[in-house]
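In: need a structure here:
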Amino acid sequence: MIIGVPKEIKNNESRVGMTPAGVYELVKNHHKVFVQSTAGEGSGFFDKDYLEVGASILDTIEEVYACSDMIVKVKEPVEQEYSLVKQGQVIFTYFHFASSETLTRAMLSSGAICIAYETVEDSDGSLPLLTPMSEVAGRMAVQQGAKYLEKPKKGRGVLLGGVPGVAPGRVLVLGAGTVGTQAAKMAAGLGAHVTILDINMKRLRYINDVMPSHVVTEYSNEFNIRKHIQSHDLIIGGVLLKGAKAPNLITREMLKLMRPGTVIVDVAVDQGGCVETTKPTTHEDPIYIIDDVVHYSVANMPGAVPYTSTVALTNVTLPYVLALANKGWYRACEEDEALHKGLNIIEGEIAYSEIVETFGWEEILA
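Out: The predicted structure follows:
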């Protein structure tokens, strides 16, 4: 099979879909890999590194799409890529269709086979290809939140860890999944007081068992959310509904309950956000302020630490990429139920019910 690795063109996206180590394995399995020139530089991988493991380098993104049977990348195709996607071409990447009807319609029109990293699902319900980026984003959420709590950044002027004689900052985490767990771990490590909310009692019991005593758990409901947003300095949204739009747990009118300078980091922005006032931002222009509340909602947070993110991502995607390349998409998905759940769109038909539900469409599922 011919595999293409284009350069990401989303704002400040420095990750790349495949490391040289991943390319080496594909070439060893007798596949041809075309990498767009400088695609890996943002992650610390250079054209010579790809050439040394057997890849071919192409100058333009148009050339990569034109010659490839399968495209392996990080983020969903952006508007200038829509026309490059071919009928029958496999696109393996993060899509997050529920957050963009425009993207969804474009991929339906392309006739491509769209396999989404974020909906590949193991038998235990875990999401193996989403997990590493959720780990990165969860840890980064605290790092970014701590920065924007500083007064020059329009935050409350609170140091999360406090100092002797001064109480530590308070962090509210919505969701006890991978993002929430990693965020709580980082915040607790800084010495902050952490409250984590979820509706899954098994997850809350797990958090209660593994976290230090200054991480407390409570059941998530509107009453508790309204109570805690009035006293917490940093609020982290880590809610995930697999393949579907995130619920709005914090509404616009609830912002008025927060103290001026409170910071919201909505990691759920890729799925529409769990705060009503969330809108996607970029690393170039990451925040905006509504009702004196600082919103940080960068849609590709792990792109800020591309070396760590790219290596972590390739570690988990490579076995699936090899299966798709060795067997073809149909057989690979037929033989692996986890990969089959990653099928979102197949040659103009929707294969993932949550997309239909999100947009209220009546298309027949593939």
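In: When you work out contacts or count neighbours from here on, use the C-alpha atoms and nothing else.
Out: Fine.
In: tell me the contacts of G145?
Out: Residues near G145 by CA atoms under 8 Å, 6 or more residues apart in numbering: 234, 263-265, 296.
In: for it, helix, strand, or coil?
Out: Recorded secondary structure, G145: helix (DSSP: H, G, I helix; E, B strand; the rest coil).
In: picking up where we left off before, of the contacts of G145, buried ones?
Out: Buried by 16 or more other CA atoms under 10 Å: 234, 263-265, 296, out of the contacts of G145.
In: Distance to G145 and secondary structure for those residues - can I get that in JSON lines?
Out: As requested, those are exported to JSON lines (distance: CA to CA, whole Å; DSSP: H, G, I helix; E, B strand; the rest coil):
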{"residue": "L234", "distance to G145": "6", "secondary structure": "strand"}
{"residue": "V263", "distance to G145": "6", "secondary structure": "strand"}
{"residue": "I264", "distance to G145": "7", "secondary structure": "strand"}
{"residue": "V265", "distance to G145": "6", "secondary structure": "strand"}
{"residue": "Y296", "distance to G145": "8", "secondary structure": "strand"}
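In: Enumerate every residue touching the closest residue to W329 other than its chain neighbours.
Out: Leaving aside its sequence neighbours, W329 sits nearest to V90 (CA to CA, 6 or more residues apart in numbering; 7.5 Å). Shown in contact with V90 (CA under 8 Å, 6+ apart): 69-71, 112-115, 329.
In: structure for this one too, so we can compare:
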Amino acid sequence: MKIGVPIEIKNNENRVGMTPSGVFELTKRNHTVYVQKNAGFNSGFLDEDYVGAGATIVDSIEAVYDAAEMIVKVKEPIEPEYKLIKPNQVVFTYFHFASSEVLTNAMIDSKAICIAYETVEDKDGALPLLIPMSEVAGRMSVQQGAKYLEKPIKGRGILLGGIPGVPPAHVMVLGGGVVGIQAAKMAAGLGANVTIMDINMKQLRYIADIMPANVNTEFSSEYNIRRHLPKTDLIIGGVLIKGAKAPKLITKDMLKDMRPGTVIVDVAVDQGGCFETTKPTTHEEPTYIIDDVVHYSVANMPGAVPYTSTVGLTNVTLPYVIKLANDGWEKACDNNASLAKGLNIVKGKIVYKEIAEAFDMQMA
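Out: Modelled structure (predicted):
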């Protein structure tokens, strides 16, 4: 199969869809891989690294899309890429369709086969292609939150872990999945007092068993969330509903209950965000302020640490890329139930229920 790896053109997206190691695994199986010139540069991979792994370097994004039967990338295509995608071309990437009707309609019109990393699902319900980026984003959410709590950036001016004689910050984490666990782990490690909320009691029991003493678990409800707001310094939103829009757990009216300079970090922004006041931001302008509350909602947080993120992503996507390349998308999805759940839009038809429901569209 002919596989294309383009440069990511979303604002400040420094990751790349495949490492040279991944390219090598494909070319040794007699597949052809076209990598756009300098596609891996910001992730620390040079063109000569890709050439050494057997790739063909091409000069333009147009050339990559034109040559490839399958595109492997990181983020959803954006408007300049829509016209480059061909009928029957496989596009394997993070799509997060439920957050964008424009993207959904563009991919329907393209007649391509859209396989979304974030809905590939194991037998146990885990999302193997989302996990490493959720791990990165969960850890980064605390790193960024701690920074934006600083006074020069309009935060409360509080050190997350405090010092002897001065109490640490209070952190509330919404969602006890991969993002939430990683965020709680980081915040606890820095010495903060952490409360992690979820509606799954089995998960809360697991979290309570593995976390240190400065992490408390609590059942997630509007009442309990509101009760914590006046004393919380940093709120991390990490709630995920597979393939669907995130629920709005923090509403605009709740901002008045927070102290000026409170920071809220919405890791669920790709799925529409779990705060009502969330709007996607970029690494260039990552924050905005509403009612004296600092909002951080960068839609591609792991793009700020592209080496770690690219290697972590290729580690989990490569086995599926190899299946698709070896067998073609139809046979690969027939033979692999996990991969089949990644099918979102196929030749102009929505085949994933949550996307159709998000926009009141028909399924195939």
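In: thinking again about what came up before, put together CSV for the contacts of V90 of the first structure, with neighbour count on each row.
Out: Shown next, in CSV, are the contacts of V90 of the first structure (neighbours: other CA atoms under 10 Å):
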residue, neighbour count
D69, 19
M70, 27
I71, 25
A112, 22
I113, 28
C114, 29
I115, 25
W329, 21
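In: List just the nearest of those residues to D59 of the first structure.
Out: I71 (15.8 Å; CA to CA).
In: Am I right that the closest one is in a strand?
Out: Yes - assessed with three-state DSSP, I71 of the first structure lies in a strand.
In: hang on, isn't it packed against F92?
Out: Yes - in terms of CA atoms under 8 Å, I71 of the first structure counts as a neighbour of F92; the distance is 6.1 Å.
In: my read: V311 of the first structure touches T19, true?
Out: Yes - V311 of the first structure is within contact range of T19, at 6.7 Å (criterion: CA under 8 Å).
In: Those two: which is more packed in?
Out: Taking neighbours as other CA atoms under 10 Å, V311 of the first structure and T19 compare with T19 leading, 25 against 20.
In: Run the chain-centre distance for stretch 43-55 of the second structure.
Out: How far stretch 43-55 of the second structure lies from its chain's middle: 25 Å, per CA atoms, centre = their mean, to the nearest Å.
In: what's the matching range in the first structure for that stretch?
Out: Under the alignment (TM-score structural alignment), stretch 43-55 of the second structure falls on residues 43-55 in the first structure.
In: do the same with stretch 309-317 of the second structure
Out: Mapped onto the first structure using TM-score structural alignment, stretch 309-317 of the second structure covers residues 309-317.
In: I would like the residues contacting the matching stretch, please.
Out: Here stretch 309-317 of the first structure makes contact (CA under 8 Å, 6+ apart) with 15-19, 22, 43, 128-129, 132-133, 136, 302-303.
In: and M197 of the second structure, what element?
Out: strand 193-198 (DSSP states H and E).
In: Now do that strand: everything it contacts.
Out: 168-176, 180, 184, 187-188, 204, 214-220.
In: out of these, which are buried?
Out: Those of the contacts of strand 193-198 of the second structure that meet the buried threshold are 168-176, 180, 184, 187-188, 204, 215-218, 220, by 16+ other CA under 10 Å.
In: Please narrow these to those residing in helices.
Out: Residues of these located in helices (DSSP state H): 180, 184, 187-188, 204.
In: Among those, which one lies nearest to I153 of the second structure?
Out: Lowest distance from I153 of the second structure to those (CA to CA) belongs to A187, with 19.5 Å.
In: give me every residue that touches the closest residue to the closest one other than its chain neighbours.
Out: Once flanking residues are discounted, A187 of the second structure sits nearest to V142: 6.1 Å by CA to CA, 6+ apart. Applying CA under 8 Å, 6+ apart to V142 of the second structure gives the contacts 183, 186-187, 236.
In: Alright, calling it a day.
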